[in-house]
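**Student:** This is the structure alone, sequence omitted:
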């Protein structure tokens, strides 16, 4: 229950910040059409409750969770669980 409350608080705070991710990524020089296309691609045109549910479901699926890491100059993706597992084993031992 606590995790749900914290996730709702974090999501709500980001909703009340000025602007959105699309406008930050594209900057002030972006045309309204390009901005609207990116908002649609990112799902920002959906209602807040739908974005929240998608976010919760997406973060609960280990297959979709990846980190971009830099390893010796080559950027690659690795499943988040593979990166977190050694840390959690140490934590709970």
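**Tutor:** All right, it came through fine. Only a predicted model underlies this, so the values are computations on that prediction, with no experimental measurement involved.

**Student:** use CA for all of it now, contacts and neighbours both
**Tutor:** Noted.

**Student:** Show me where this protein has its strands.
**Tutor:** Taking DSSP state E to define them, one finds strands in the chain at 66-71, 74-79.

**Student:** Now distance to residue 15 and mean neighbour count too, for these, in a markdown table please.
**Tutor:** Below are the strands of the chain laid out as a markdown table (distance: least, CA to CA, whole Å; neighbours: other CA atoms under 10 Å):
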| stretch | distance to residue 15 | mean neighbour count |
| --- | --- | --- |
| strand 66-71 | 24 | 12 |
| strand 74-79 | 28 | 11 |
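
**Student:** Comparison target, given below:
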């Protein structure tokens, strides 16, 4: 699933992608692009791990989350420059 919206305050398109693969792995990431472009400038966050489907519900019990320092400011970086963040993990949003 991919969603794209224009962030007027940054003058950039924000792209959020959520992928569930048949091998039980998942990835969830946010990138930014010049408006109307298909080329990612960089990542705001990236998560990867495994998922389970039990009783019609999807859970993500095991994953790592990487981010830039200031996602809400429109910052982005190369994927390898993101740092691992425990703050998102502690919210329980991916459980």
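**Tutor:** Here it is on my side, so go on. Because the structure is predicted, anything quoted here is derived from the model rather than measured.

**Student:** TM-score, when you put one on top of the other?
**Tutor:** Both chains were compared after superposition, and using TM-score structural alignment, normalised by the length of structure 1 their TM-score is 0.24; 41 aligned residues with a CA RMSD of 4.0 Å.

**Student:** Relative to residue 40 of structure 1, which of the strands of structure 1 is closest?
**Tutor:** Of all the strands of structure 1, strand 66-71 sits nearest to residue 40 of structure 1, with 22.3 Å by CA to CA.

**Student:** what packs against the closest one?
**Tutor:** The criterion is 3 or more CA pairs under 8 Å, 6 or more residues apart in numbering; DSSP states H and E, and the helices and strands that strand 66-71 of structure 1 contacts are strand 74-79.

**Student:** now the strands of structure 1 as TSV including distance to residue 10 of structure 1?
**Tutor:** As requested, these are arranged in TSV below (distance: least, CA to CA, whole Å):
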stretch	distance to residue 10 of structure 1
strand 66-71	20
strand 74-79	24
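
**Student:** Select, out of the ones you listed, the one closest to residue 57 of structure 1.
**Tutor:** Checking the strands of structure 1 against residue 57 of structure 1 by CA to CA gives strand 66-71 as the closest, at 14.6 Å.
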